[in-house]
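Enquirer: I would like the atomic coordinates for the input below:
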Amino acid sequence: MKRLVSLVLAGLLSACSGLSNDAKLAQQNEWEQLGYHDGVTGRFARSDAALEQLSPLSQDGKAQYLQGYRYGIEDYCTPYKTYEYGKNGVAYMGQCKNTQHEKLAVQGWEAGYQYYLTHSDLLFWPNDE
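Expert: Below is the predicted model:
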């Protein structure tokens, strides 16, 4: 019985110690990598408070995070990629505001989303056969 309890407790402790990838990057002071990941996945930049929840944040860490985020969001906001996001039905939430290719990125997303809407309507079109 003691052995079973020990195994259960060990399993619970290992499950609790599992950190998210974001928390691991922050605790390893990989702020630029975390920022890049947030940007390239289309997230908005995190607030200081949100970053502090992951790990203590220095001014240098914040600057590194923002630099990585700028690189990531620029990669996310290329017109070809935004077209693909729209085509797949991904909603545009303004992530590309103030990026280098903002206008083209939004146009790409709109064109892709129009394609998505046109083709998703066909799924519900009555079959006259």
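
Enquirer: drop to CA atoms for contacts and neighbour counts, all remaining ones
Expert: Will do.

Enquirer: got the buried residues for the longest helix belonging to the chain?
Expert: Longest helix in the chain by number of residues (criterion: DSSP state H): helix 102-123. By neighbour count with 16 or more other C-alpha atoms under 10 Å, helix 102-123 contains the buried residues 102, 104-116.

Enquirer: a markdown table for these, including distance to Ser47?
Expert: Formatted as a markdown table, the entries for the buried residues of helix 102-123 read as follows, by distance: C-alpha to C-alpha, whole Å:
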| residue | distance to Ser47 |
| --- | --- |
| Glu102 | 22 |
| Leu104 | 27 |
| Ala105 | 24 |
| Val106 | 24 |
| Gln107 | 28 |
| Gly108 | 28 |
| Trp109 | 26 |
| Glu110 | 28 |
| Ala111 | 31 |
| Gly112 | 30 |
| Tyr113 | 29 |
| Gln114 | 33 |
| Tyr115 | 34 |
| Tyr116 | 33 |
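
Enquirer: before we go on, could you also do this sequence so I can check it against the first one:
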Amino acid sequence: MKKLLLIPFVLLTLQACTSSPRTPAEYWYGQGERFGSNGYQYDNDVLANLKEKKPFDEVSYKKGYEAGKAEYCDPFKAFEKGIQGVRYTDQCSGQDQEVMIKAEWQRGWDAFIGSDFYKF
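Expert: You can find the predicted model right below:
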């Protein structure tokens, strides 16, 4: 009797672990968001490799990329990126608050560079 109760429990548990397959639009939105939120350029080498594996949905990719880039270019997180040693290479050019982003990034970068002198 215990084995009969165990089988449905195991099947339900396994079913809960499976995920539904993502549509191409969801996949490309996610890839765009990932690249944008990590400061990648819009068109990069990794994207070229991914295009070979799945049909490319540029509209979804662009929407995701813009959402990720907005997160990456948050002026209130720019100082953190600078102090962590992340270089600013115009990833946020054209953003509304580009001047503030650059200033905060530079302030963080200066603190990052200056912290090397205090380690001795």
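
Enquirer: quick check: TM-score for this pair?
Expert: The TM-score (TM-score structural alignment, normalised by the length of structure 2) is 0.69; 98 aligned residues with a C-alpha RMSD of 2.4 Å.

Enquirer: picking that back up, give the aligned range of the longest helix of structure 1 in structure 2.
Expert: Aligned by TM-score structural alignment, helix 102-123 of structure 1 falls on residues 98-119 of structure 2.

Enquirer: wait, what's in contact with the most centrally placed residue in structure 1?
Expert: Note on structure 1: the residue nearest the mean C-alpha position is Thr41, at 3.3 Å, using C-alpha atoms, centre = their mean. Taking C-alpha atoms under 8 Å, 6 or more residues apart in numbering as the definition of contact, the neighbours of Thr41 of structure 1 are 72-73, 76.

Enquirer: among those residues, who's most crowded?
Expert: Counting neighbours by other C-alpha atoms under 10 Å, the top entry in those is Ile73, with 26 neighbours.

Enquirer: the residue nearest to the centre of structure 1 pairs with which position in structure 2?
Expert: Under the alignment defined by TM-score structural alignment, Thr41 of structure 1 is paired with Asn38 of structure 2.

Enquirer: with Asn88 of structure 1 instead?
Expert: Alignment of Asn88 of structure 1 against structure 2 is given by TM-score structural alignment, with Gln84 as its counterpart.

Enquirer: now the residue nearest to that match when sequence neighbours are not counted: how far from Leu11 of structure 2?
Expert: Nearest residue to Gln84 of structure 2 in three dimensions, chain neighbours excluded: Phe112, at 6.7 Å (C-alpha to C-alpha, 6 or more residues apart in numbering). For Phe112 of structure 2, the distance to Leu11 of structure 2 under the criterion C-alpha to C-alpha, to the nearest Å works out to 53 Å.

Enquirer: cool, and Leu50 of structure 2?
Expert: 34 Å.

Enquirer: now, which of the contacts of Thr41 of structure 1 lie within helices?
Expert: The subset of the contacts of Thr41 of structure 1 located in helices under the criterion DSSP H comprises 72-73, 76.

Enquirer: distance to Leu13 of structure 1 for these - can I get that in TSV?
Expert: Written out in TSV, the entries for those read as follows (distance: C-alpha to C-alpha, whole Å):
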residue	distance to Leu13 of structure 1
Gly72	35
Ile73	36
Tyr76	37
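
Enquirer: give the contact list for Thr82 of structure 1.
Expert: Each residue near Thr82 of structure 1 by C-alpha under 8 Å, 6+ apart is listed here: 76, 105-106, 108-109, 112.

Enquirer: quick one: the counterpart of Gly64 of structure 2 in structure 1 and Ser47 of structure 1, what's the gap?
Expert: Structural alignment (TM-score structural alignment) places Gly64 of structure 2 against Gly68 in structure 1. Separation of Gly68 of structure 1 from Ser47 of structure 1 (C-alpha to C-alpha): 14 Å.
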